[in-house]
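> kindly generate the corresponding structure for this input.
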Amino acid sequence: MRLTKILIGEFIVLIASVFIFRSLWTMLDQYFGYNYLPEFLILGIVLTVIGLIVLNHGVKCEIEKAAKPKSASP
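From the prediction side, this is the model:
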């Protein structure tokens, strides 16, 4: 059930990020034009990699927690 919640949460974040990305891209085009596209592309790639690392760490922790056998109480 937790994995399902994680997947649903990631899907919602993905859809929301499309709207945010599109809005920010349009806004940046109005202010900066096309002069800074390479810099914004590099920044976007770096932020994407950082975000994926954080998400994968969270999922890995949840999977490891679920896979741990419950210790018997004395």
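> please make it C-alpha for all contacts and neighbour counts, starting now.
OK.
> residue nearest the centroid of this structure?
residue 51 (4.6 Å; CA atoms, centre = their mean).
> tell me which residues touch that residue, please.
With contact set as CA atoms under 8 Å, 6 or more residues apart in numbering, residue 51 has no partners.
> before we go on, could you also do this sequence so I can check it against the first one:
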Amino acid sequence: MMMMMLMMMGMLLLLLLLLVVLLVLLLRVYQLMMMVVRMVMHDAMMVMAAMVLHILIHIFLLQIHVLFVFCTL
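Sure, this is the predicted structure:
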């Protein structure tokens, strides 16, 4: 029983670690994109930022939802 619990905890920790790494990578890509967009055009920058933030928030919410489902199983 304890082993199962420990394995579950390990899995959750791994998932969280992966999530953090993904977020860091996304932020790096986001920064690069922002630099490029700033060089190309100014007005489109705000639209791009809004879109990227929207997508990021959706991914994050989805991850939390998945984690909760795992917890309740």
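> could I get the TM-score for this pair?
Here the TM-score for the pair of chains, by TM-score structural alignment, normalised by the length of the second structure, is 0.70; 64 aligned residues with a CA RMSD of 1.6 Å.
> can you find the partner of the residue nearest to the centre of the first structure in the second structure?
Under the alignment (TM-score structural alignment), residue 51 of the first structure pairs with residue 59 in the second structure.
> do you know how far its match is from residue 37 of the second structure?
Distance, residue 59 of the second structure to residue 37 of the second structure, by CA to CA, to the nearest Å: 23 Å.
> then residue 63 of the second structure?
From residue 63 of the second structure over to residue 37 of the second structure the distance is 28 Å, taken as CA to CA.
> for residue 44 of the first structure, see how far away residue 50 of the first structure is.
For residue 50 of the first structure relative to residue 44 of the first structure (CA to CA), the value is 10 Å.
> same thing with residue 64 of the first structure?
Going from residue 64 of the first structure to residue 44 of the first structure by CA to CA gives 30 Å.
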